[in-house]
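>>> Next come a sequence and a model predicted from it.
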Amino acid sequence: MTASLFAGSPLAVNVLDTQSLLSAFGVFGIAVVLFAETGLLVGFFLPGDSLLFTAGLLCTGSSTGRLTLSLPLTLLAAAAGALVGAQCGYLIGRKAGGALLARHHEGRLQQGAQRAQELLDRYGHAKAIVLARFIPIVRTVLNPMAGALGVPARTFTLWQCVGGLVWTQGLVLAGYALGSSIPNVDRYLLPLVAVIVAVSLAPLALELRRARAAGRTSKNGIDR
């Protein structure tokens, strides 16, 4: 069965399970999930990386399951959801300011906000906006933070488009390339998704490690 925009029944969908999402909503679900993850703070927990990679695998038609996605529609839906979502998050930040994040007390969101601020301070607007696309949670909070901090709209729009296209198209095509080279690739889907999640979390883990090391160095300097 080929899925164009919708697929299956959404009655028993698990939003944390990429196959469940894709089976229920097809490529339409990709656009909605990426919009929520990159544009709305409530979407920070959604599985953007693994969803894109899995969608790419399912575009090959080589899986043992019934669901096959259209590669052009998948690429289009992924780009639309990520780009429109990020722009929406930026506009929300411009309107609501820092009060938006202050009202959210979820620990991971606050950590993500701290990482986003560090990225902006360390790398500048352009590089931080692109890098944030590849870091879970940070890609959710950086967009409204950029709006709240007054990042110029033209700068934000240009670089969020660059980062969004590299992130979405890259992961979908990576999944497609792997699925095209391995028969019945969905047999290995769970370990593959686990690897993608681990790789996507690596930049955040490195940033946390660097921050802790810098904190220890600063503390030792004060003690001396």
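Sure, I can see it. As the structure is a prediction and not an experimental result, all values here were calculated from the model.

>>> Every contact and neighbour count from this point should use C-alpha atoms.
Noted.

>>> Name all residues that make contact with the residue nearest the centre of the chain.
Centroid-nearest residue in the chain: Gly48, 4.2 Å away (criterion: Cα atoms, centre = their mean). Gly48 sits next to Val33, Leu34, Glu37 when contact means Cα atoms under 8 Å, 6 or more residues apart in numbering.

>>> Next, the first one: secondary structure please.
So the one you mean is Val33. Under DSSP: H, G, I helix; E, B strand; the rest coil, Val33 falls in the helix class.

>>> Got another one to weigh against that:
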Amino acid sequence: MIDTVLTWFALYGVQTLFVALFAGQTGIIPVPTTIILLTVGTMLVDKTVAPINVFLSCLSGAILGDQFGYAIGRAGGPAFAAYLADSRWGKMFKRAEMYSLKWGAIGVFFSRWLVSPVGPYLNYLVGMTGLPWLRFTIMSACGEAVWIAGFLAIGYGFSASITSIDSLVANVSFFIGGLVATLFFWSRVKRSLAKSKAGKRL
């Protein structure tokens, strides 16, 4: 998949990235979008294409993919939710549902880059639950911009020192996983301290 996208990128330019990001954000086609961004980031060192053109093509494709999911969710409603729950995407849809219940609207922003696997399925879910379109669009666009700019920059910055894109992906995934674990641990510590203080007052 990645080799195909990169070949098309070399032949047809940034339009290929637009299509790849759109397809990936719909969740219908399993496109390794994060790895594509990292790989394209390493290619920006050659300066054969303007980074701003790459960024805008990726961003517009990702936002349009988000809008597609939101619109389908809004139009389909409960019937579409039942279809997703029973389909091969059911497990990921359940994860998106639990994530949405916990984080609400701000979760759309974080799902674009911090927990990106649930992002495409969250689009359908928030469309079904009636999250206002403008709020969704703002959160989606800001999150996608962070995700795309961040991973293109990481690929660009590490292009001279990595031996393979797989090692970079592993390191980035480890960092993000560590960050999430740290935030989770810190929230539990704060909750425990709050309960301890409340108990002392009683």
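In hand now; what should we look at? Values in this document were obtained by computation on a predicted structure and should not be read as measured data.

>>> For the contacts of Gly48 of structure 1, pick the one with the most neighbours.
Taking other Cα atoms under 10 Å as the neighbour criterion, Leu34 ranks highest of the contacts of Gly48 of structure 1 with 30 neighbours.

>>> Which parts of structure 1 are helices?
Along structure 1, counting by DSSP state H, helices occupy 18-39, 48-58, 71-96, 99-102, 107-132, 138-148, 153-181, 189-223.

>>> Would you mind listing the buried residues in the fourth one?
Put plainly, it is helix 99-102 of structure 1. Leu100, Leu101 (16 or more other Cα atoms under 10 Å).

>>> average gap between it and structure 2?
Its matched residues in structure 2 lie on average 2.8 Å from helix 99-102 of structure 1 after superposition (mean Cα distance after the TM-score superposition for structure 1).

>>> Alignment lookup: Leu149 of structure 1 to structure 2.
Under the alignment (TM-score structural alignment), Leu149 of structure 1 pairs with Thr129 of structure 2.

>>> er, Ala31 of structure 1 actually
Checking with TM-score structural alignment, Ala31 of structure 1 has Phe18 as its match.

>>> hmm, back to that, any chance of the contacts of Gly48 of structure 1 in a markdown table, plus distance to Ile129 of structure 1?
Below are the contacts of Gly48 of structure 1 laid out as a markdown table (distance: Cα to Cα, whole Å):
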| residue | distance to Ile129 of structure 1 |
| --- | --- |
| Val33 | 20 |
| Leu34 | 16 |
| Glu37 | 15 |
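
>>> Over in structure 2, see which of the residues you listed survive.
By both residues aligned by TM-score structural alignment, their matches' Cα atoms under 8 Å, the contacts of Gly48 of structure 1 still in contact after alignment to structure 2 are Val33, Leu34, Glu37.

>>> Run through the residues that contact the nearest residue to the last one once chain neighbours are set aside.
When you say that, I think you mean Glu37 of structure 1. Nearest residue to Glu37 of structure 1 in three dimensions, chain neighbours excluded: Gly43, at 4.2 Å (Cα to Cα, 6 or more residues apart in numbering). Listed by Cα under 8 Å, 6+ apart, the contact partners of Gly43 of structure 1 are Val33, Ala36, Glu37, Thr140.

>>> In JSON lines, list the residues you listed along with distance to Gln111 of structure 1.
Converted to JSON lines, those look like this (distance: Cα to Cα, whole Å):
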{"residue": "Val33", "distance to Gln111 of structure 1": "22"}
{"residue": "Ala36", "distance to Gln111 of structure 1": "19"}
{"residue": "Glu37", "distance to Gln111 of structure 1": "16"}
{"residue": "Thr140", "distance to Gln111 of structure 1": "12"}
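
>>> which two in these are spaced the farthest apart?
Spatially, the most separated pair among the contacts of Gly43 of structure 1 is Val33 and Thr140, at 11.8 Å (Cα to Cα).

>>> counterpart of Gly85 of structure 1 in structure 2?
Using TM-score structural alignment, Gly85 of structure 1 sits opposite Gly65 in structure 2.
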